[in-house]
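Student: Sequence first, predicted coordinates after that:
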Amino acid sequence: MDVVFLVARILFVLIFAASAIGHIAKADDMAGYAKFKGAPGGKFGVIFSGITLGAGALMVLLGIFGDIGALLIAATLIPITFFMHAYWKESDAQAKQGDQIMFNKNVALIGGALAFFLLFAMTAANLGLTITGPAISLS
């Protein structure tokens, strides 16, 4: 079961690690798009969200306070989802459909992050293949 949990963590964090790299490497381009979408924060917000997604991904992947890492991912995704993928504001049908798909994907990823939080916090040291136990113990 330890290996299955490790594989699940690897697969889960791939999207966030890639996104973090993109946020930092293409911060100017992403800041322009965020401004177009009406998201606050500008370039700082783009870089900050890249750092938080990257840090959360590493924490979940390595099992270093994975519960906090999972919460960091969820907390970062919530405003991104509502600012960047507000499909209900779109008048163009194609843009609306694309944003709705991205909105739904992010909602599912938030749910996954919360499930990882719960797994880390409930099972504590019984997970195996982690560097630390959880910061929050719900067991």
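Tutor: Great, that's in hand.

Student: contacts and neighbour counts: CA atoms only from here.
Tutor: OK.

Student: and the longest helix for this structure?
Tutor: Taking DSSP state H as the criterion, the chain has its longest helix at helix 93-123.

Student: Give me the buried positions along that one.
Tutor: Taking 16 or more other CA atoms under 10 Å as the basis for neighbour counts, the residues of helix 93-123 that come out buried are 96, 99-100, 102-103, 106-107, 109-110, 112-114, 116-122.

Student: Could I get the contacting residues of the most centrally placed residue in the chain?
Tutor: By CA atoms, centre = their mean, the mean C-alpha position of the chain lies nearest to I73, the distance being 3.5 Å. Contacts were defined as CA atoms under 8 Å, 6 or more residues apart in numbering; by that measure I73 touches 52-53, 56-57, 110, 113.

Student: Pasting the second one now:
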Amino acid sequence: MDVVVLIGRILFALLFLGSGFGHLTQTDAMAAYTASKGVPAAKAGVLVSGVMLIVGGLSVLLGVWADLGSLILLVFVLPAAFLMHAFWKESDAQAKQGEMVHFNKDVALGGAALMLFAFFAHNSDLGLTITGPLFHLG
């Protein structure tokens, strides 16, 4: 079971790590896109969110306070869904559909991050991790 959980953590974290590196290596392009969505302080937001993605992704991947890493990722994806993928604001049907897919993906990833948080914070035997949880739930 430990190996299955590790594989799941790797697959989950890879998405966030790739995106985080993109935020930090393509900051200007991402900031321009973010600004086009009406997000204030776009460049700072892109840099901060890039760090959040890398820290959260590495935490889950390596099992270093993976419960905290899961919360960090949750704090990124839910606001991103509403700020960056507001499909209800789109008038073009194709653009609306694309934004709806991204919105739903972010909400689902938020749900997965929340479940991971609960899993890590509730279980004392986490298997293949470097540290135990930072938080402890019942």
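Tutor: Ah, there it is. Here the structure is a predicted model, which means the values were calculated and not measured.

Student: What helices and strands are in contact with the longest helix of the first structure?
Tutor: Contact partners of helix 93-123 of the first structure among helices and strands, from 3 or more CA pairs under 8 Å, 6 or more residues apart in numbering; DSSP states H and E: helix 66-84.

Student: Measure how far the direction of the helix it packs on deviates from that of helix 93-123, in degrees.
Tutor: 160 degrees (axes from the mean of the first three to the mean of the last three CA atoms, to 10 degrees).

Student: how much does helix 66-84 of the first structure stray from the second structure?
Tutor: In the superposition with the second structure, the average deviation recorded for helix 66-84 of the first structure is 0.5 Å (mean CA distance after the TM-score superposition for the first structure).

Student: re the thing from before, out of the contacts of I73 of the first structure, who's nearest A135 of the first structure?
Tutor: G56 (13.5 Å; CA to CA).

Student: Pull the residues that contact the host helix or strand of the closest one.
Tutor: Under the criterion DSSP states H and E, the helix or strand holding G56 of the first structure is helix 42-62. Helix 42-62 of the first structure is contacted from outside by 6, 9-10, 13-14, 16-17, 19-24, 27-28, 30-32, 34-35, 64-73, 76, 130-131, using CA under 8 Å, 6+ apart.
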